[in-house]
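In: coordinates only, sequence not included:
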């Protein structure tokens, strides 16, 4: 019994010592963590090369505020606020700097010495392509292969598809909506200009990039008019043709873009095994896979047509250009998978950017009636009927239309987010501040466009600024985008009169009054609420 008591007492003492040791270890770990955090904070605040950069005090120790805005798809708004308060070079995190000055921005975008960050690799859910690649060599090769598809000469041959599959079909739908409103004795025809334009842009880009329009305008006709006589899949299916309903294709493309955004925001999502994914994430991956299968099958079908000299070989669209594309230096051609990946970029870049620019343009014209009247008068003086309109005539005879488009792109860039680059190994000096390697430089298109050192009165909608030699400073964008926007606006303002639902507040500048969000491209947060206009026929 005595031995048992001693044993029990000894074990109790051991357990007490273990508990005390555990407490001491935890206290030591806690102290270590506190000291480590304080050391990092002190080092960032007192010794970081970025410590002298303008910016909020908290950016010395954390980027959590910026990350919050990014999670809400409002990061571009955060940067604009920072530029307004601190100037065109601002610290937004311990190792992150925002750039809103035109000279530095051009240097970032035009030089391979400042490489893309890992964010672009996270975007590559459909494979490496001209947008996601971080390799300068692959980027150069893709530009050599794909560049000829977007020259002025190549785009000129695509005008027929822009008109037949896009602009004319949109105008036919608008006519039908106006006629239906008149039959119901409605006093005004109200359309949602965003939804109309996104359907048109989808059909144009799908026609050029996939060889056949997806039938988005037909789907919209069914939705707004209940017209089931028009097939939602863009026509009867020819023998051997690969075709999916428009709503399915648009669902796949939209969810593929959503997957790109989610993975870029949280890269760990790309490493989750399929059996551990949430139902939502599995669905996004499934849509991505189905869309890529569709894209690759479409490419294979066109290859077969070209090999057999069938009708597809006579179609001068982007799909044919991609298949025939050859690197002039190496002779290398694109695989079906690579073309499918590039076509996905084309859908995202071509559809959203064109749609958002046109939507902003119409809203700006309605906010500024004098500009609207001048542009409409110019178009109606130059063209008496829609049959007279062509891109070449509009481009040459309507400089004010071109200026309005440029000014819209300046005020509301469709890619208004921030585009990150890694500082080079030797570092870089911007505006007298040394930025070391390991820092992420975030170029802001909106910051450049709204910088008063770049433009006088940057918040003012003033197309006249592009009517003189100053306009040469801004690249007009891809020929295809300009052709689509020029033809669309020329036809819409020739055929119809537009009016706002309510009188715009002239005391609020357009940049502040638009509620938008950035998901790769930048567009309206609530298009169903903010993009409704009154329309009436005039021809």
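Out: Thanks, I have it. None of these values were measured; they are calculated from a predicted model. Numbers count the residues shown, from 1 in each chain.

In: for the rest of this, base every contact and every neighbour count on C-alpha atoms.
Out: Will do.

In: okay, strands next: where are they in the stretch 301-450 of the chain?
Out: Assigned by DSSP state E, counting those that start in this stretch, the stretch 301-450 of the chain shows strands spanning 418-422, 428-430, 433-435, 440-444.

In: tabulate the ones you listed (JSON lines), appending distance to residue 386 and mean neighbour count.
Out: Below are the strands of the stretch 301-450 of the chain laid out as JSON lines (distance: least, Cα to Cα, whole Å; neighbours: other Cα atoms under 10 Å):
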{"stretch": "strand 418-422", "distance to residue 386": "40", "mean neighbour count": "22"}
{"stretch": "strand 428-430", "distance to residue 386": "51", "mean neighbour count": "13"}
{"stretch": "strand 433-435", "distance to residue 386": "55", "mean neighbour count": "16"}
{"stretch": "strand 440-444", "distance to residue 386": "39", "mean neighbour count": "25"}
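
In: how about those strands in CSV, adding distance to residue 274?
Out: Below are the strands of the stretch 301-450 of the chain laid out as CSV (distance: least, Cα to Cα, whole Å):
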stretch, distance to residue 274
strand 418-422, 30
strand 428-430, 42
strand 433-435, 40
strand 440-444, 32
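
In: between these, which gets nearest to residue 92?
Out: Residue 92 sits nearest to strand 440-444 of all the strands of the stretch 301-450 of the chain, at 9.4 Å, using Cα to Cα.

In: and here is the other one:
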């Protein structure tokens, strides 16, 4: 009876000999290679060897926040479609992207379903029916007409608050004329205050008050979303209770704050008289939102979930877009001068420029924003499942059960699509609606970014007011200047990293500018 266990133990010791382990690994690698090259349904799709064999090739880029560099390298080498992992292809062609994004048939993949930090919401849900219902309920909330009712609050929390901060910094500077400011921090806090004011129903002034507690909670939520999307193991009890407990605790505090705001607003509404007006903000719009087909309204917990995701998606993305636009203009001083001249030719220094005024009067500024969105998109990818029956993309049939990723980075910088694709060249968007339509930074089709109109309202009005009221100059100790160029003669941009959005890798060092008042 003891001979069998003894035999198994001996066999196990033999198998675990270093030479046998090495032979097993070599055999496994050879099989993966042979399968990838001769049997895989993706064998005819362009791409390099390592992504065909293992997902680690992409994972190593993702965890370091360098996924855009992975995409650009392979896009330039292989074109509009290439293998990202053994079961995934990247799509960098605008026409294929429109096909994928134009229908709910290509469902959001498991990276979205991996994120379980709150109730399902319009952005993260993989359920097309829930997404459709939310868009019917919330669509009017984010219309330009409705947002214009909120513009006074946007300007108060946005440009006006920024003016107060920068004017104070100038007055407190050594010479009383020039302030050294971190525009990354200031724009991030400002964008948070705008969305926070609209979503919480109360005045938020973290930029001028210095209270950044809620902003820290928001960043913790972003980290959880990133970690859960690339490493689902984070959701296990061990990680939740010990390793990343602080992230979950901060998110819970943030979620509780949103829940209290909804409860407070509903209590206020119950006491309103018939002739009293309701507040005009996103929170109220969500509470009032109704599906015109089913007449269903969102529950309080659903309003909380949508408010949380709106605040998350609407703060970092908007502020980082403004940061990259300023950085790109400072790296191209002839374009910076042109924007400043355009703004100041129309508006007096102390005039607060509204979104409508900026949209109507400042076409070159708008072109520069589009070019920033194209060249350094703050969102970089949209992973999808291949639908039942498979799909033909860029001339290659991809079967059901595989995945594709619409690469915003790839589409926006594809050398086959864009002339001077890696160059900051805003003229490409002047009077060119076709080019504007294929910039995918706000997505497209059935799941286009619901906050697109609000983002544009914030970005255009804020940048217009900054360039109208202040002069910006690169500090002498900056590592990145227009004169520091790459092998192609283009200015070297500050390094970036990708968490949930593409941001400066060292914002405290690289997003600093000298500010003086316009004379």
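Out: The structure has been received and is ready for your questions. Remember, it's a predicted structure, so these values are computed and weren't measured experimentally.

In: residue range for stretch 284-298 of the second structure in the first structure?
Out: Using TM-score structural alignment, stretch 284-298 of the second structure lines up with residues 320-334 of the first structure.

In: and residue 281 of the first structure, how many residues sit next to it?
Out: Neighbours of residue 281 of the first structure under the rule other Cα atoms under 10 Å: 19.

In: that one maps to what in the second structure?
Out: Aligned counterpart of residue 281 of the first structure in the second structure: residue 244 (TM-score structural alignment).

In: go on, residue 8 of the first structure?
Out: So, by TM-score structural alignment, residue 8 of the first structure is left unmatched.

In: measure residue 8 of the first structure to residue 107 of the first structure for me?
Out: Separation of residue 8 of the first structure from residue 107 of the first structure (Cα to Cα, to the nearest Å): 76 Å.

In: same question, residue 97 of the first structure
Out: Per Cα to Cα, residue 97 of the first structure is found 15 Å from residue 107 of the first structure.

In: when the two are compared, which one has more neighbours?
Out: Taking other Cα under 10 Å, residue 97 of the first structure and residue 107 do not tie; residue 97 has more neighbours (24 against 12).

In: who touches residue 388 of the second structure in this structure?
Out: Applying Cα atoms under 8 Å, 6 or more residues apart in numbering, we find residue 388 of the second structure in contact with 400-401.

In: map it onto the first structure.
Out: Using TM-score structural alignment, the partner of residue 388 of the second structure in the first structure is residue 425.

In: and that match, how close does it get to residue 221 of the first structure?
Out: Taken as Cα to Cα, the span from residue 425 of the first structure to residue 221 of the first structure is 55 Å.

In: who touches the residue mapped onto residue 95 of the first structure from the second structure in this structure?
Out: By TM-score structural alignment, residue 95 of the first structure lines up with residue 87 in the second structure. Taking Cα under 8 Å, 6+ apart, we find residue 87 of the second structure in contact with 42, 402-403.

In: and if we set it to 6 Å?
Out: Residues in contact with residue 87 of the second structure (Cα atoms under 6 Å, 6 or more residues apart in numbering) are residue 402.

In: which position in the second structure pairs with residue 488 of the first structure?
Out: Aligned partner of residue 488 of the first structure by TM-score structural alignment: residue 462.

In: what about residue 535 of the first structure, which helix or strand?
Out: In this assignment (DSSP states H and E), residue 535 of the first structure forms part of strand 532-537.

In: if we can go back for a sec, look up how far residue 91 of the second structure lies from the match of residue 488 of the first structure.
Out: Residue 462 of the second structure is 33 Å from residue 91 of the second structure, by Cα to Cα.

In: next one: residue 278 of the second structure
Out: Separation of residue 278 of the second structure from residue 91 of the second structure (Cα to Cα): 46 Å.

In: compare these two (neighbour count), which wins?
Out: Taking neighbours as other Cα under 10 Å, residue 278 of the second structure and residue 91 compare with residue 91 leading, 30 against 14.

In: thinking that one is in contact with residue 79, fair?
Out: No. Using Cα atoms under 6 Å, residue 91 of the second structure is not in contact with residue 79, being 9.1 Å away.

In: re the thing from before, the match of residue 281 of the first structure - nearest residue in space that isn't next to it in sequence?
Out: Leaving out its chain neighbours, the residue that sits closest to residue 244 of the second structure by Cα to Cα, 6 or more residues apart in numbering is residue 234, at 7.6 Å.

In: one step back: now for the strands of the stretch 301-450 of the first structure, which one comes closest to residue 24 of the first structure?
Out: strand 440-444 (40.1 Å).

In: residue 168 of the second structure matches what in the first structure?
Out: In the first structure, residue 168 of the second structure lines up with residue 176, judged by TM-score structural alignment.

In: and for that match, the neighbour number?
Out: For residue 176 of the first structure, the count of nearby residues is 15 (other Cα under 10 Å).

In: and it, helix, strand or coil?
Out: Here residue 176 of the first structure is helix, with the state taken from DSSP: H, G, I helix; E, B strand; the rest coil.

In: just tell me what residue 247 of the first structure corresponds to in the second structure.
Out: Using TM-score structural alignment, the partner of residue 247 of the first structure in the second structure is residue 212.

In: for that match, give its distance to residue 206 of the second structure.
Out: Note on residue 212 of the second structure: its distance to residue 206 of the second structure, by Cα to Cα, is 6 Å.

In: these two: which is more packed in?
Out: Higher neighbour count among residue 212 of the second structure and residue 206: residue 206, with 21 against 14, using other Cα under 10 Å.

In: quick check: nearest residue in space to the aligned residue in the first structure for the more buried one, chain neighbours excluded?
Out: Matched to the first structure by TM-score structural alignment, residue 206 of the second structure sits across from residue 216. Closest residue to residue 216 of the first structure apart from its sequence neighbours, by Cα to Cα, 6+ apart: residue 199 at 5.0 Å.

In: verify the contact between the one you found and residue 215 for me.
Out: No. Between residue 199 of the first structure and residue 215 there is no contact under Cα under 6 Å: 8.3 Å.

In: and these two? Which one has more around it.
Out: More crowded of residue 199 of the first structure and residue 215, by other Cα under 10 Å: residue 215, with 30 against 22.

In: so the more buried one versus residue 429 of the first structure, what's the distance?
Out: For residue 215 of the first structure, the distance to residue 429 of the first structure equals 51 Å [Cα to Cα].
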